[in-house]
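Engineer: Coordinates only, no sequence provided:
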């Protein structure tokens, strides 16, 4: 943190692309039922649940009732500019690599299991950004 002034001077040398205000406004529009519906439809049903214990299959089965709850949740998140603490939780588990000895730690890979609500919000935001990413970033 001692070098922040030097970093600012370094970064000022370069002209980074800036987003247009219209693009930024489009990213902040309220989340719609259609966006939630599209993401829930594509959630893999056979994945392990996160800390809340709910699976993608559960969300798909009760999509009609859950959309209204999620819509209210996402509206509150946008109004308060704060994520619920459950969005910061994850279960981290180790999966053994195929055909490796399970007695060595390097033969495991970690995965983190998040709550589906957090995944849905992340996917909606990623979908929105995807429309504008080519305008913001160079293809390389």
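Structural biologist: That came through fine. Bear in mind the structure is a predicted one, so any value in this text is a computation, not a measurement.

Engineer: rest of the way, CA atoms for contacts and neighbours
Structural biologist: Will do.

Engineer: which helix is the longest one in this protein?
Structural biologist: Using DSSP state H, we find that the single longest helix of the chain is helix 116-136.

Engineer: Mind listing what's buried along it?
Structural biologist: 116, 117, 118, 119, 120, 121, 123, 124, 128, 129 (16 or more other Cα atoms under 10 Å).

Engineer: Identify the residue nearest the geometric centre of the protein.
Structural biologist: For the chain, residue 122 is the residue whose C-alpha lies nearest the centre (Cα atoms, centre = their mean; 2.5 Å).

Engineer: how close does it sit to residue 80?
Structural biologist: Distance of residue 122 to residue 80, given as Cα to Cα, to the nearest Å: 17 Å.

Engineer: how many neighbours does the closest residue to residue 125 other than its chain neighbours have?
Structural biologist: Of all residues not flanking residue 125 in the chain, residue 27 sits nearest, at 7.7 Å (Cα to Cα, 6 or more residues apart in numbering). Residue 27: 16 surrounding residues under other Cα atoms under 10 Å.

Engineer: Please compare the first structure with the one that follows:
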């Protein structure tokens, strides 16, 4: 059953724009990269912010603004972790939020330190910042890259 699902969930071949068929995993992966690079480009698409926008509408009070700069507390980190639904999708390591809740007395201090360090330094542990792109076929027999829909799953 597991082997059948793995085969069903694999992309075994892709037909390129020139009609040739590729079957090697690295070539298939590169075909997807090339397709989306040509579709989306590689340059940053950000535009400068017009400073006038800061004068539109209400602004934060000094009290609320200072609240944005204060340190995050371990109690706040724990509250947020415990508000996450137990049924959320697992991280790439396979652990769900339920695992972290049940083992909080063991892992809570490490989680709090990692989160507080992120807010202090602006740097996140690489292990915590993952995005998985799942390629979902648009039809049962998707043969070209354009017939797959990329779905982003942030971890």
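Structural biologist: Sure thing, it's come through. Just so we're clear, the structure is a prediction, and the values are computed from it rather than from any experiment.

Engineer: TM between them?
Structural biologist: TM-score for the superposed pair, counting by TM-score structural alignment, normalised by the length of the first structure: 0.55. Supporting figures: 106 aligned residues with a Cα RMSD of 3.2 Å.

Engineer: just to revisit the earlier point, return the distance of the residue nearest to residue 125 of the first structure relative to residue 120 of the first structure.
Structural biologist: In terms of Cα to Cα, residue 27 of the first structure sits 16 Å off from residue 120 of the first structure.

Engineer: quick check: longest helix of the second structure.
Structural biologist: In the second structure, taking DSSP H as the definition, the longest helix is helix 104-121.

Engineer: Off-centre distance for the helix or strand where residue 150 of the second structure lies?
Structural biologist: Under the criterion of DSSP states H and E, residue 150 of the second structure resides in strand 148-154. How far strand 148-154 of the second structure lies from its chain's middle: 10 Å, per Cα atoms, centre = their mean, to the nearest Å.

Engineer: Against which helices or strands is it packed?
Structural biologist: Under the contact criterion of 3 or more Cα pairs under 8 Å, 6 or more residues apart in numbering; DSSP states H and E, strand 148-154 of the second structure touches strand 131-137.

Engineer: The strand it packs on: which residues count as buried?
Structural biologist: The neighbour-count check on strand 131-137 of the second structure (16+ other Cα under 10 Å) flags 135, 137 as buried.

Engineer: now stretch 56-72 of the first structure
Structural biologist: Neighbour-count burial for stretch 56-72 of the first structure, counted by 16+ other Cα under 10 Å, picks out 56, 57, 59, 60, 63, 66, 67, 70, 71.

Engineer: so residue 41 of the first structure makes contact with residue 60?
Structural biologist: Yes - counting by Cα atoms under 8 Å, residue 41 of the first structure touches residue 60, with 6.5 Å between them.

Engineer: Distance of the counterpart of residue 63 of the first structure in the second structure relative to residue 111 of the second structure?
Structural biologist: The alignment partner of residue 63 of the first structure in the second structure, by TM-score structural alignment, is residue 104. Residue 104 of the second structure sits 9 Å away from residue 111 of the second structure, taking Cα to Cα as the criterion.
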